[in-house]
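Enquirer: coordinates only, sequence not included:
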């Protein structure tokens, strides 16, 4: 996995890439938690959405409003994601796209996605969609709880620390 960009002037010299947290922000319940962690680490979080929204006040929180339309925010995030980045999303297809680019991906509930678990997550997503369409089950996700918020903070903190140790 590449953790820096080779300089054109000197191919043996590495340029450190900043850590950026990309947030699929439209339905993200942990914006305040993200703000706390990026403040502590002095890194940038880009909150991506199709519309203006109230965000935590911080010089490290940047809004990014993309065109309205299906998957426009997802497409923008997937294009930007790199191995030194963290993507926060509950969208499983977006998580899969970002993992393929080497980014770390964390769900809003604090559960990380990884190359070993994403296949099963995609299969369960498709199965649940079919069951909803047939009327066999109702609803999409369990409610967001305090333990999810705590798990999210812990996982995001640990993920950023791990990336910082790996970046030259």
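Expert: Arrived safely, thanks for sending. Bear in mind the structure is a predicted one, so any value in this text is a computation, not a measurement.
Enquirer: Only C-alpha atoms from now on, for both contacts and neighbour counts.
Expert: Fine.
Enquirer: give the contact list for the residue lying closest to residue 155 once chain neighbours are set aside.
Expert: Leaving aside its chain neighbours, residue 155 sits nearest to residue 110 (6.1 Å; criterion: C-alpha to C-alpha, 6 or more residues apart in numbering). Neighbour list for residue 110: 148-156 [criterion: C-alpha atoms under 8 Å, 6 or more residues apart in numbering].
Enquirer: second one coming, line it up with the first:
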């Protein structure tokens, strides 16, 4: 099996530094993908990919790049679903794993919220990222990479 790669939906990702720090500890390559509207600075040892401004460009680039065993980090349920279908691991910016067991429910909830907004109703956005969320993300990313290392996939 090829070595794992971390592919990040970099548009508005609040845990970029945490990803890079942990990935370096395990010598795992990182690819950050963002639209030109979310300019990414060049970072040593991190592949930075800028895609056009259309609404799904970053997601489509990632969906086409991801391979089985890779780790995709995103808040987008649709992208997570595509990554799961390719047998990739997926994590949210809060460290929550997207899996076959929970993705259908998350997609249904997203569709229901979109329907409510089309009806003129207000829906809540995501809550602010807390220090506890960052810690959970770091712990879960570290745990995933440790498990892959033990299986000699890193």
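Expert: Done, it's in. Only a predicted model underlies this, so the values are computations on that prediction, with no experimental measurement involved.
Enquirer: circling back: trace the residue nearest to residue 155 of the first structure over to the second structure, please.
Expert: Structural correspondence for residue 110 of the first structure with respect to the second structure (TM-score structural alignment): residue 95.
Enquirer: SS state for its match?
Expert: coil (DSSP: H, G, I helix; E, B strand; the rest coil).
Enquirer: How far away from the center of its chain is the helix or strand harbouring residue 109 of the second structure?
Expert: Here residue 109 of the second structure, judged by DSSP states H and E, is contained in helix 103-118. Centroid separation for helix 103-118 of the second structure versus its chain: 19 Å, with C-alpha atoms, centre = their mean, to the nearest Å.
Enquirer: corresponding residues in the first structure for the helix or strand that comes right after it?
Expert: Of the helices and strands lying after helix 103-118 of the second structure in sequence (DSSP H and E), the nearest is helix 131-150. Helix 131-150 of the second structure corresponds to residues 146-165 in the first structure, going by TM-score structural alignment.
Enquirer: mean offset of the matching stretch relative to the second structure (after superposition)
Expert: In the superposition against the second structure, stretch 146-165 of the first structure averages 1.1 Å from its aligned positions (mean C-alpha distance after the TM-score superposition for the first structure).
Enquirer: Let's verify the one residue sitting closest to the centre of the first structure: helix, strand, or coil?
Expert: With distances taken as C-alpha atoms, centre = their mean, the residue of the first structure nearest its centroid is residue 87 (1.7 Å). Secondary structure for residue 87 of the first structure, judged by three-state DSSP, is strand.
Enquirer: Can you tell me what it aligns to in the second structure?
Expert: Aligned partner of residue 87 of the first structure by TM-score structural alignment: residue 72.
Enquirer: So that match versus residue 26 of the second structure, what's the distance?
Expert: 16 Å (C-alpha to C-alpha, to the nearest Å).
Enquirer: Any idea how many residues pack against the corresponding residue of the first structure for residue 25 of the second structure?
Expert: In the first structure, residue 25 of the second structure lines up with residue 40, judged by TM-score structural alignment. Neighbour count of residue 40 of the first structure, defined by other C-alpha atoms under 10 Å: 11.
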